[in-house]
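Chemist: Below are the sequence and a predicted model; questions follow.
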Amino acid sequence: MGALPKPDVPPGAQRDLVDALHDLHHRAGWPSLRTLAREAGCSHTTVSAVFSSPRLPSWGTLELLVEAMHGETHHFHDLWLAAGTPAEAQPPITARIVGRRDELATVVDHLVTGSGLLVVAGEAGIGKTRLVTTAVALTPRDNFVAAGSALPLSSEVPLLPVTDALRAVHESDDGRWLEKALSQTAPYVAGSLSLLVPELAQWEAPEPGDEWARRRLFAAVGTALRHLSAERGLALLIEDLHWADTATLDLLEHLVNRDPAVPIVGTWRLDDPNVERPNAEWFNRIRRIPAVTTLTLTPLNHDETRDQFTLLTGQVPGTAFVDSIHQRTQGHPLFTEQLSAYGDSDRPLPSLLVDLLDARLGDLAGPAWSAARALGVADRPLNGPLLTEVTGLTDADLGTGLHDLDARRLLTPSSGHEAALRHPLLAEAVRRRLVPGESDDVHRRLATALGELENAEAAEVAVHWRAAGDTRKELAWLVRAAEQAARRMAFVQEAEHWLRVLEIMPDHDPEASITRPAALIAAAEANERSGAEDAALTLLEEGLSRGDAATAHERFDLMARSAAYIWGQRGPAEALDMLDRAVGQLEQDPPPGVVARTLPLRANLLAAAGRFDETVQHLDLAIDLGRRLDDRDLMADALSCKVWHVGVAGDLESSLECVAETRRLRAGSWPPGREVGLAMMHTDVLLIHARPATEVEAAGSRALALIREHDLHHTQGMMVRSNVAQALLEAGEVRRAAALVSHAGEGLQYSTWPVDLLAAQVQLLEGRPEKSLVTLERRRQRDALADFSFAVPAAEAWIWLGDPGRAWERLRPTLEELGTGQAGRFAARPFVVAARAVADLVDGGSGRSGAATWLATLRTLRSHAAVDPLGPGRVPGIRPAATATWQAELGRVDGSATVPLWVAAAAEWDRLVRPHDAAYCRWRAAQVALASGQATAAAKLLRRAARDAREHVPLLEAIRDTQR
C-alpha cells in the first residue's frame, strides 16, 4: 500500500503531528489499514480516521498505532499534547519551527535515550539553535537538559560552556541534586568541580601546579555526570562548539572516548572561515569516533518556507510571493525570518543575507541603536543593569530601545533577564555599521562593567580592554586570566595569556603585578603542562637572550628550568653546562635550599654523562639536606632518583629498598604525580634487570590506574605505560601491549615519544613494518634522548622488509657513538640486531668472501665501546642471552653456526621468559638442521618455534615458510 491521504490542517502543532504520523507510516513501509488495525486491535475505519481526519485522535488509539509502526511513543505523546493545547497557551518555541520533523525526532530521541555525542551542523542561520532548543522543549519534564553555550570570546575563557551547564544543574534545585550525586563520589570530584562551580567552594580545590589536576578535573566531570544521571534523566547541550576553547573541546573528546553516562548534543557552524585551526582539526577528528554522529541541516523546501512565513506573519502568502521569497532565500530560515520583518515599503528586497541584515539595521537610531551597539560589541547576552551601564541610557529609554529591537524581530525570544541579538550574524552586522573609533568607548564601558561582576571572566574583560586600546589594564586582567585558566587546568589558554602578557608588558615597569622573568617561567610551565615542552624551552632561551632577568636569582630560575628541558631535547652535556652556569649566577655561598633544589636534576645529568659515582653522592646529599630542612618532597624526589641509579648500577636489592623507603616516607600523603614518578623509576629498573612481566605490571599497576583515571599525557606517565607495555611485548603479549599505547600518533609532543616507540614495535610485530618505520622516522632529529632506542626497532623493520643494508645503515652510527659515555652497557640489543643484519647481508649477496671484513667491523665496534655491552656484568639482565645470540649470529657470518649454538641461545631466552627471542633462535637452529640433513630435529624445533612465535606475525610467517 502507498501513502494515505493527509487532512488539510493549518501550520502549527497539529500539522506537525499529522506530518510526523505520515512520515512514520512511510518509514514503516506503508502498511495497509487492515494490517495496522490488526496490530493495534481496532477497526480499519478508526485507523483511517486517525490518518485522514482533521480532528485530533485520542491518545490511546494513536499510541497503539505508533507502537504498531515501531515509532517513539514519547515523542508522539509530546506532539499530541502540543496539538491539543490552545495556541495561546503553547510554548512559543514549539509553535515557531517548521519542517525538520526527522531532524527534530533525532535530536529529541538522542537527548532522551541516546548515547555519545550528536553534532548538529550547518551554515550560519540555518536553524541549528532553533532545532535544538525546540528539541529541549519537547523532552519529558523528568529529563533535564543542562545547557551551555560557547561565545565568540570562549576561546579566551576556558570551559565556559561546561561551567554554565554544571551551574544550570546546581541552580535547578538549589544544588540538592548535585550535592547528593557528589556525596557518592571520591572527595577529589567535588574539589575539582569547585574550580568550575563557585557554589562548591566548601570543597578543597587542587593546586594549579598539580600536573594531575587537569586530568582529574576531566575525570571528575565524567564521574559527576554518571552519578547525576543515576538520580534523574540528564543530557548536555553545548551550543556553538566552533567558538569553544580547546579545554572544552578536549573535555568533550575525553568524555566521548569513555562512553559518557549522559547523551551530549552540540552545534557546529559549517563553512566558517573564522573557525580557529585547532577547533577545525578537533571537528574533523571527533567525527571519526564511533560514538559521534553528525546531523547536517539543509535549507527548507518551498512548502516549508511558506509555512515559516505564515508562522512569522500570521498570513498565508500567495504562491507567487512564496516563489519569490524562496528563490531569494534558497530556503535559508534566517533570511526568510528577516525578510518577513522587512516591512511593506516599496524598497526592493535585498538579494543577499548580509545586505539584508545591514539594511535591517540601517535606520536604527536613538536608544534602539545604543542597545543594539552594546549587544553587538559584547557579542553575548547582557542583563538590564549591564546594558544600562554600557549604554548610559535611563531604564525607561533602554526599555524603549529594546522594545523597538524586539518589534523588528532583532532580539532573541525572551530569555529571562538578559537581552541578546537574534543571531551572531546580526552582531556582525552591528559591528560593520560602526564608524572608526565608535566601538572604543563601548569596549571600555563593557570592560569596566564586566570587571565589576563577582564572577568576572578575566579573559573576556582583557579582550575588551585590548579592543579599547588600554594595554596597561589589559595586562592586569591578562595576568588574572592566566591564573584563572590555570585553576581550571586549561593550560593551553593559560600559555596563550602569558604569551600575550610577554608581548605587551614593558621591559621595566615597577608598578606591574608580575616581572618579566616570572611571566616567562609561568608561560614555560603552562606550555610544559600542556605537553609543549619544546615551546617551553624556546620561551626561556629567548628570555635569557634578551637579558630579561634583572637579578641573579631570577636568571638562576630561568637557567635551572631551561636545563631540565635541554636534557630531554638536546642531551645531558648541554643541560649540565646550563645548570652549572645557573648556579654560577648566585653568590659563592648560596642558600642550602636553593642548592638542594638542583641536586636531583644534577644527579640525573651526571648519570647520563656517565659519572655514576658522583650521581649517588649528589642524591645522598639531597636526602641529607631534605632531612635537615624537613623537606619531605626533596627527600622523596632524591630517593626516587636513587631507585633508578643504584638499580642501573646493578644493585637491584638496594633499588627495591629505596622504593620501600620512599613509600614509607610518603605513607598517607603520596600525591598521584609522585606515584607515577616512582613507578617510572621502579618499572625501568625491573626492565633493565629483565624481571618477569608480571613483576613489572605489579610495580606499575597503581600508577597505570591513576593514568587511566586522569588520561595523563606527561612524559613520566608515558614512560610508565611504555615500560609495562615493553615488558608485555617481551613476554609475547602483543595485544595487551598494544592496548597501553593505542593513542600513539596523535601528536608529536615531546612527552609522547616513549609510547610512539612502543607503538612502532607493536606495528612491526603485527606485520606492518612499513607503518612501523613511518612512526619511527617521524621522530628522527626531534628526540635526541630517544634516538638510541629508536634505532633498534627501525633496523629490525628493515630486516623484516628484506633490506638488511638499510638496517645496517640505521644502526652503525648508533654503535659508533658508544666510544664515549656509559650508554654501551645498554647496547646488547643493538649489537645483536647489527650482527643479524650483517649475517643477512652475507647470506643474501656478499657471500663468505666478505665475511672476514664484516666480522672485523663488528668486533671493532664492540671493542671501541666505553663499556662492553656483551661482557660480564649484572645489567642489563639480558646479557647472557644476548651474548649467546651474538655468537650464533657471528656463526652465520663465518659459516660456523651449529644447532647446539642456537639452541643454547634459545634456552637463555627461555630462562627470561622471552618467547619471541627464543622462537627466533630455534627457527635459525632449524635452518641449520635442515642444511645438515637433520629433518626430524628441524621439524621439532619449528613446531616449538611456531608455538612461541604467537603474536609475532613476521617471525611466524618465516617459520611457516621454512616448514613448507
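Modeler: Perfect, I can see it now. Numbering: from 1, shown residues only.

Chemist: make it CA atoms for all contacts and neighbour counts henceforth
Modeler: Noted.

Chemist: pretty sure Leu728 is touching Arg736, no?
Modeler: Yes. Taking contacts as Cα atoms under 8 Å, Leu728 lies within contact range of Arg736: 6.9 Å.

Chemist: What segments of the stretch 251-400 of the chain are strands?
Modeler: With DSSP state E, counting those that start in this stretch as the criterion, the stretch 251-400 of the chain has strands at 264-269, 292-296, 382-383.

Chemist: Need these in JSON lines (columns: distance to Leu625 and mean neighbour count).
Modeler: Shown next, in JSON lines, are those (distance: least, Cα to Cα, whole Å; neighbours: other Cα atoms under 10 Å):
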{"stretch": "strand 264-269", "distance to Leu625": "53", "mean neighbour count": "24"}
{"stretch": "strand 292-296", "distance to Leu625": "54", "mean neighbour count": "17"}
{"stretch": "strand 382-383", "distance to Leu625": "57", "mean neighbour count": "16"}
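
Chemist: The structure to be compared is supplied as follows:
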Amino acid sequence: MGGVPLIGRDDELAELALAIRDEHRHVLVTGEVGIGKTRLVTQAAQVARDEGAVVVEASCLPLDVRLPLLPVIEVLRSLDRALGREVLAALPLYALDELARLVPEVIGRQAGPDALPAGEWQRQRLFAAVGLVLTHIAGSRPVVVVIEDIHWADAATLDLLTYLRASSGGSITLIATCRSDEAPLDPPVARWVEQARRPETVRLELAGLSRAAIAELAEQTLDSPPPESVVEELHRRTEGNPYFAEELIAAAVVASHGGPGVALTRQPPRVLAELLVARSRRVSDTARAVLAVLAVAGRSVPEIVVARATGMAAADVTCAMHELVDARLATPDSVRPELGCRTRHALLAEAVAGDLLADERRAAHAGIAAAFAATNDPALSAEIAGHWSAAGRPRDEFGSLLEAAEHSHRLHAYTQAADLWHRAADIAESLPDVARTANVEPGWLRIRTIDALQACGRDVDAEALIEQTYATYRDSPSDTLTAAVLHRAAWHRGVAAQRETPSDTAYALFEEARRIHEMLPESPEYARLLADHARCMWTDSSDRNSEPIYRKALAVAERCGATLQTAHALTGLAAIALLHGEPSHGFALFDRARDLAGRHSGPSLHVEAMTATHHSDALLKSGQLAEAERIALEGLDRVRWAGAASRYPGGILRGNAAESLLERGLIDAAARLVADVHDRRPKRDDWNLHLLQAQVEICRGATESAVARARAVDLLGLAGPRMWVYERARFLPKVALWAGDPAAALDRVERALEVLGGCSVELYCGELFALGARAVADLADTARARRDGAAERAALTGAERLAAALDLMGSRPLTDHRFLAAVPGDRADWQAELLRLRGVRDPDAWAEAAAVWQRLGRPHRMAYAWWRQAEALLARSRNPMTASGTLQAAAEAANGMAPLTANIRRLARRSRISIRPVSFEPPPATDDPYGLTQRERQVLRLLAQGCTNAQIGGELFMSPKTASVHVSNILRKLNVVNRAEAAAVGERARLTGPDS
C-alpha cells in the first residue's frame, strides 16, 4: 500500500492525528487486507514527525515459530538510529542489562549472568527497562510507537504492549494495526484485541472508500478521469478496498496496451486472485464447497438453496456457513437476513469461481439454476436463465428466458426484456426443435425484441436488428409476421435511416404491410402500422395528406380498444391541427393523448415519450416556454423511471427542456441538463444535446469548443427526414455566427433551405431566414470596412438568393401564423438585417424587433436587437447619450451571453458610454445543486478566493496533486472550462460562502 495515495481518509487521519496530540496511550486500527491501514498510520506518523515527535515503527511477521519480542527489538533499534546512544546515558544499570538481552549491539555489550533466581520478576525488569527508555525520551518530546500487523504478534510482545499502556508515563502513544479478516486469530491476540475495547482506547475500524474516493483514486492512477461506468464497476467489485481497486486498474491498463479507454478485466489479476484464494483454502472441504456455490451465485443465497445445489444436508450447510462467516469469507445479508449469506466481497467470489475447474464451475451453475427453479419464483427466471447459460445447457435456458422476458415486460423493464427475447431468438434459430416444442416462432421473438428496444429508447440497437430481421423473415409463410416485419423495416427506412429524405421503398413497404392487414381482422398492430405510416409522412413533409391515415389509425385503435395506439394517433392529429392553424384543438388532443398514454398499463413508454416530446416541442414553437419545460421534464421523469433517460427519447426531452431554458436566458440550468455530453463525442442518438451544449459553450465564451462540437455533429453524416434536418439546421448557423464565421453560417442556411423547401416544413424556416440575413449583413459590414467591393457584392448576391428562396416558399416562413409565435420576431430581424446589409442604420427597425422579443420573453434575442439599435442610434447622432439607455438595457438583458455582452461593452467603450454593473439575483440556495462533496465545496471556496492548488493543499492539509484532482472534479461537475468560470458559477449558486 505504500504507493497508493491517501485518498478518502481525511476524517480518519484527523482522528488519528488528534489522538497523537492528546497523548492517548493506545490506538488500534483495524480493517481487512488492503484497506489502507499502513498508509493511514504512515501518513499520521509523518505528520507527527513534522510536528517534532519521535516516531518508531516496527512490524510483526507471519512466522511459523513466533520469535519473542521481535517488534520490540526493532523499536529499540529504530530509537538508536533516530536518537543515538545518548538516550542510554540516564538509564540505571539494571535497565541496560535487560536491554542488552534484546539489543546487545545497541548497548555495546552482552547481557551479564542473572544474579537472582529465575522468575516472573525477570519479565517485569525487562518490561520496565523498555518503558524507562520510552519514558525518558517522552520527557522532552512526544513519542509515537507504531506496531504493524499485531495479528501475527507473539504473546510476550502483546504483554509488553499491555504493560506500556498501563504503566508508562509521559507523552507516549502506542498505535497498533490488526487485520479484521485474519480469522481465526490466535487466542492471545484475540484476547488482547478484546481488551482493547476499553473506553480510553481509540479504535479506528476502516471501511471501504466511498464511490467518490474510488473515482479519485482511479483518476490519480490513470492521470485522467475514468468513465462513470468504470468507477461504478470498480466500487461494486472492490467494495471500496483501495488495494484491490489499484490492482484492478493496473490490470486494466496493461490489458488496454496503452490504447484509448480503460476497461476492467473480468477476472481479478493473478496476484490478487492468489491472495484471495489462499484465504479460502484455510477452511474445511465442506465450507469450501459451500463457498464455491456462493461465489458462482455472486449474491446472497439461502441455506435451503445451497443445500439443493450441493446435495448436502441442511445441518451441514449451516455449520459450513458459520465457519465461512467466522473466517471472514462470507457475510450474512445485512438488509434481508432470510436471503442467507454471500461472499465477503465480489472480488473474492470472482477469485474463488475462477479457481474452479471448468466442469466444476458448470456443475455449480447447473445446481444453482435447478435449486432456484424449485422455488417457482418468476422474479428469479432471468437469473436462472443466466445460470443455465453458464452451465452450457441452452435447452433448459430457453424456457427460463421466455418466462423472464414476459416477467420483465409486465414490470415495464423493457431493456431487460429486449435482451432476454434477443437471446431466446438466438437459441430458437439455432435449435429449431426447441422452438417447435415450445410452440414459439423465432421471428416473433425478433419482433418483440425490436419493440422492447424501441420502448426503452434503444432505437439505434433496434435499427440494426430490424434490417437483420427483414433479411431473414421477409418472406415468412405467416402473413401477420410478414406484415410486422415489413412495418418495422418501413419505419426504419422512412424515419430512422440516414438519408436525405425517406426512401420510396419505405412507403412501398408501408403499403405492402397495409394490404396484408386489410385481409386480416383489425388489430392493435394494424392501428400502430397506420399511425407509424402517417408519422413517417408527417416527419418528412408536415403534409396534411397524413391526416386521413392518422384518422383511420384512430378509428381502428378505438374499435380494438387499443389505448396506446389511440394515444399515438391523437399525438399525430394534434401536430397537424397546430401547424394548420387550430392551436386550441391541437393542444386539447395532446392533453387527451398524454392522459391515455399515462393510464395505459402496457409498454407505453415509447408512446408516452413521443407524446411528451411532440407536446413540449409544440409548446416551444407556440412560445409557451415555461410550460414546455414542465411537460418535457415530466416526460423525462417517466423515461428516467424506466431506465431510458440516457437513451434517445430521454435525450429529446432533455433537449426540449434545455432549449426552453436557453431561450429564457437561464444558461446554468440548461447546462446542467446537457452536462453529461460535455466530455464525449456526439452519437446518432444524442446529437441534439451536443448542439445545445454548443449553445451553452457559446454563451459562456467557449467558442472554439462550440465550433469543434458542431463540426463533430456534422461529421456524423446525419440527414434523415426533413423535420430532423430542420432541427439541426436551426442550431448550426448560430454557432458559426457567434464564432465570427458568417460565410459558414450562410452556407449552412442555404443548404438547409434547399432541402426544406417545397413542403409544409418550410413554415418553420423563419429563424433560418433571419440567421441568413444576419450572416450576409455581417459579411457586408466587414467588406465595407475593408473597402472590398467584390466581397460586398457577394454579400448582396447572397441576400438575393435568400430572397429568391423565400419567394419560392410564398413568403410563408415570415407570415404570421396562429401557432408559430416567433414568426413576428424572425420577420423583424430579417427586415432589420437586410437594412444593415445595405448600410442603412435604422434604430426603429431594431426597436420593433426588440419589442417583439421582449413580449415573447427571449432576453438574449432582445439584447441583440437593442445592441443593434444602439449601434444605429450612435451612427445617426454625435451625442452618445442618445444610445445610453438602450445600451444599458442590452447589457442587462444579455447577462449570461458572453460574446453578446463583450460586443455591447466594446460599443460602450468606443462611444464613451458608462454602463452600470449588471446586478444578478443569485438563484435560491440548495443543499447541493451540482452534486459536490463537502470537500469539493471547501476547495471551491478557496478556488473562488484565487488560491493556487498548492495554497488549497496547505489550507486543507492535502497535497497539491490531490487539490488538482478536486479542482478537475469541480470543473466537470459544474460543466465549466476554467477556474474563473467555476468561481463565478459557485458564487451564483451560493456554494462559496463561509457556510458552504
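Modeler: Everything's here; your move. Here the structure is a predicted model, which is why all the values come from computation and not from measurement.

Chemist: Tell me where the first structure has strands.
Modeler: Assigned by DSSP state E, the first structure shows strands spanning 117-122, 143-149, 233-239, 264-269, 292-296, 382-383, 418-419.

Chemist: neighbours around Ser932 of the first structure, how many?
Modeler: The tally of other residues near Ser932 of the first structure (other Cα atoms under 10 Å) stands at 12.

Chemist: Repeat that for Ile147 of the second structure.
Modeler: When counting by other Cα under 10 Å, one arrives at 25 neighbours for Ile147 of the second structure.

Chemist: I'd assumed it was in a strand, is it?
Modeler: Yes. Secondary structure of Ile147 of the second structure (DSSP: H, G, I helix; E, B strand; the rest coil): part of a strand.

Chemist: Okay, it and Thr177 of the second structure: tell me how far apart.
Modeler: 7 Å (Cα to Cα, to the nearest Å).

Chemist: cool, Leu28 of the second structure as well?
Modeler: Taken as Cα to Cα, the span from Leu28 of the second structure to Thr177 of the second structure is 6 Å.

Chemist: Between these two, which is the more surrounded one?
Modeler: Thr177 (23 against 20).

Chemist: shouldn't that one be in contact with Arg39?
Modeler: No. Using Cα under 8 Å, Thr177 of the second structure is not in contact with Arg39, being 10.9 Å away.

Chemist: Nearest residue to the middle of the second structure?
Modeler: In the second structure, the C-alpha nearest the mean C-alpha coordinate belongs to Glu228, at 4.8 Å (Cα atoms, centre = their mean).

Chemist: just to revisit the earlier point, what's the closest of the strands of the stretch 251-400 of the first structure to Arg964 of the first structure?
Modeler: Across these, Arg964 of the first structure has its closest neighbour in strand 292-296 (47.4 Å, Cα to Cα).

Chemist: neighbouring contacts of that closest one?
Modeler: For strand 292-296 of the first structure, the external contacting residues (Cα atoms under 8 Å, 6 or more residues apart in numbering) are Glu103, Gly116, Leu117, Leu118, Val119, Val120, Ala121, Gly122, Val256, Ile286, Arg287.

Chemist: follow-up on the earlier one: could I get the strands of the first structure as TSV with distance to Ala341 of the first structure?
Modeler: Converted to TSV, these look like this (distance: least, Cα to Cα, whole Å):
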stretch	distance to Ala341 of the first structure
strand 117-122	23
strand 143-149	27
strand 233-239	26
strand 264-269	24
strand 292-296	27
strand 382-383	24
strand 418-419	19
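
Chemist: Out of these, which is closest to Thr898 of the first structure?
Modeler: strand 292-296 (58.1 Å).

Chemist: more crowded one of Leu728 and Arg736 of the first structure?
Modeler: Leu728 (23 against 13).

Chemist: Alignment lookup: the more buried one to the second structure.
Modeler: Taking TM-score structural alignment, the alignment pairs Leu728 of the first structure with Leu661 from the second structure.

Chemist: Identify the residues contacting its match.
Modeler: Leu625, Glu629, Ile667, Ala669, Ala670.

Chemist: overlap between those and the first structure?
Modeler: Contacts from those that recur in the first structure, judged by both residues aligned by TM-score structural alignment, their matches' Cα atoms under 8 Å, are Leu625, Ile667, Ala669, Ala670.

Chemist: isn't Phe491 of the first structure right up against Ser530?
Modeler: Yes. Phe491 of the first structure lies in contact with Ser530 (Cα under 8 Å); the separation is 5.4 Å.
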